[in-house]
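Asker: quick one: sequence plus predicted model below, questions after.
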Amino acid sequence: MRVTNRMLTNNVIRNINRNLENMARTQEQMSSGKRVNRPSDDPIVVARVLAFKTSIAANDQYKKNMEDAKGWLDASESALGMATDVLQRARELAVYGSNGTMPPESMDALGKEVDQLLDEMMQVANTSYGGRYIFGGSQTTATPFEKISNTNDPYYPVKYNGDSAALNWEIASGVTISVNENGDQIFMQAINNGSATESVFKLLNDLSAALHGGTATDVSATLNKFDQAIDHILNIRATLGAKSNRMEMAMSRLDDTQIGLTQTMSKLEDIDLAETVMNYKTQENVYLASLSTGAMVLQPSLIDYLR
């Protein structure tokens, strides 16, 4: 086969362009910091990197769900802590009023404080978190507890307007956790009277009535009920605390998982800067050498002298 000047010229230009493309690709890697910038660079690596990015994004959302769930649980536990304080203070007043030696004026003063404790318990039961009521079940936008003034109303002195639905947060693939406690169960069914239950609001109202116009015996009859109510709320607080601790451990484990995923993805797609710079300098030398060689190969031909 005869080698012509045109063939030499095409080969030289093709090789120079290929060397220039290699330099451009390496320069793009240095500027982006990524070994792969498009699927054509390495389809297998790109597919794996995309899978890692999908997992990392999903875990970021799970982390946000966990943080929101923990915030809800902590707000609920804090509110029940205040409810416990209210009941313990009311029990102290009941102990004062049950000794039978206090004058009516002092009993009445104790009753007025219990009235304030009843209002405080209402405020605690209607606690909101992020604009949502935490003890109303799925009815998070409507006030769950309503004070009733009609003594003939069966719900007197407080009515529950929420429901018993659970609020479930997804904290992992296929894993959910209920972040709320039923307000009806917490406050309206706090005392077990055998065949019926009694609310903490009725208990406080009964204590107030006993202090304002009842007897020391009537006041003393509420002490056992206060013990039941306090134990009832403490048990629910323990459940909330356990769930909150679980969220902390889950978030810590997820952080470790995210670090591992990020490191593995970095090994796949990130460049070794020192190695890449060295490769670039090598490619640059090859490119310059190809230009120099091309200049020697593409010498003037006989045609140049026949002009």
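Answerer: That came through, no problem. Numbering: from 1, shown residues only.

Asker: from here on, contacts and neighbour counts on C-alpha atoms
Answerer: Will do.

Asker: how far away is the nearest residue to Asn161 once chain neighbours are set aside from Lys202?
Answerer: In this structure, Asn161 finds its nearest non-sequential neighbour in Pro144, 4.8 Å apart by C-alpha to C-alpha, 6 or more residues apart in numbering. Per C-alpha to C-alpha, to the nearest Å, Pro144 is found 16 Å from Lys202.

Asker: dropping in the other structure now:
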Amino acid sequence: MRISTSWQFHVGVTQMQNQQSKLTDTQLKMATGKKYLTPSENPQAAASLIDFNQRIKVYQQHQDNIGVVRQRLEQENSAIDAGLDVVMQIRDLALQSFNDLNQGTNREQIAGEIEQLKDQLLSIANTQNPNGEYIFSGYASDKPAFGPSPTYTPPTGAAQRSLAIGPARTMTDGDIGESVFGVVDTSSPAAGNISNIFQAIDQLTTDLRNNAPQNASLTDLDNALNLMSNAQVSVGARLNTLDVQESLNEDFIIDHKAIVSEIGDLDYAEAISNFNLQDVALKAAQQTFTKVQNLSLFNYL
């Protein structure tokens, strides 16, 4: 079989190009740390990597949501804690006012102190987060949960908001004002039957200014304290749940990242070995090509 000089040249160049391509691929893999540079190298592995990475992104979003919910619940917890302290101060003043030694002017003074505490409590109930959202207004977070008027009604849409914190699991990021400070009753209920703390305080101060405080107001205050305490317990339980779910999510992410690494990360020891072999093969092809180029009868004439 006769082999032309041009064919020999073509074969030699092709061999060098193939070896150079393999060497370049290995260099790129070592630079990127990836086992495969293109999906075509291993379509099944590429599909698995897409699937696992998508799952990881979903769980990372759950973790981000947990951070958001935790921040909001911790702020609510602090607000309720401050609110409980204010209501306790109001209750102490109410007890003081029931003393028969306190009459007229004294009770007027106590009413003024309680009204100042009510303003403080109202400010707590209308606490805003760093984004300017009212934390007790639910979805209607651009409007305050309560107003200065005893008959102020919560904004429309004041329902609890929730975020996904895990697979098929959501968590409310706060409570609406009525579930913490009581439902506003526009029918002017009597002392002892008032569920909203602000209406209860208004009734108490009105009675004090009339020099006729009612023991039933203590019932309203105690009910308000219980309602706020129960809300705080609920917040604490949710915070604990977030901690548990966060740990579960983190375990999932770590496990899936390990799988992704096993599928798609480069084995550097193997890559270095391949690189050395490919480098030797390239040099051999180059040397062979040089020798073949010199195989001509004109060199011996």
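Answerer: Thanks, I have it. Computed from a predicted structure; not experimentally measured.

Asker: more neighbours: Pro144 and Lys202 of the first structure, which one.
Answerer: Pro144 (23 against 18; other C-alpha atoms under 10 Å).

Asker: how many neighbours does the residue nearest to Asp108 of the first structure when sequence neighbours are not counted have?
Answerer: Leaving aside its chain neighbours, Asp108 of the first structure sits nearest to His212 (4.7 Å; criterion: C-alpha to C-alpha, 6+ apart). His212 of the first structure has 19 neighbours, counted by other C-alpha under 10 Å.

Asker: do Gln109 of the second structure as well
Answerer: Counted with other C-alpha under 10 Å, Gln109 of the second structure comes out at 14.

Asker: ok, now Arg38 of the first structure?
Answerer: Using other C-alpha under 10 Å, Arg38 of the first structure has 10 neighbouring residues.

Asker: quick one: contacts for it?
Answerer: Val46 (C-alpha atoms under 8 Å, 6 or more residues apart in numbering).

Asker: just to revisit the earlier point, could you check which residue of the second structure pairs with the residue nearest to Asp108 of the first structure?
Answerer: In the second structure, the residue paired with His212 of the first structure is Arg209, using TM-score structural alignment.

Asker: just checking, that match touches Glu108?
Answerer: Yes: here Arg209 of the second structure reaches Glu108: they are 5.1 Å apart, a contact under C-alpha atoms under 8 Å.

Asker: for stretch 69-86 of the second structure, give me the average deviation versus the first structure.
Answerer: With mean C-alpha distance after the TM-score superposition for the first structure, stretch 69-86 of the second structure departs from the first structure by a mean of 1.6 Å once superposed.

Asker: go through that stretch and flag the buried ones.
Answerer: Using 16 or more other C-alpha atoms under 10 Å as the burial criterion, the residues of stretch 69-86 of the second structure that qualify are 69-70, 72-77, 79-80, 83-84, 86.

Asker: read off where that stretch ends up in the first structure.
Answerer: Residue span in the first structure matched to stretch 69-86 of the second structure, by TM-score structural alignment: 69-86.

Asker: ok but Thr153 of the second structure is inside a strand, no?
Answerer: No: going by DSSP: H, G, I helix; E, B strand; the rest coil, the assignment for Thr153 of the second structure is coil, not a strand.

Asker: list the contacts for Gly162 of the first structure?
Answerer: By C-alpha under 8 Å, 6+ apart, the contact set of Gly162 of the first structure is Phe135, Gly136, Gly137, Ser138, Gln139, Ala142, Thr143, Pro144, Phe145, Gly183, Asp184.

Asker: understood, closing this out.
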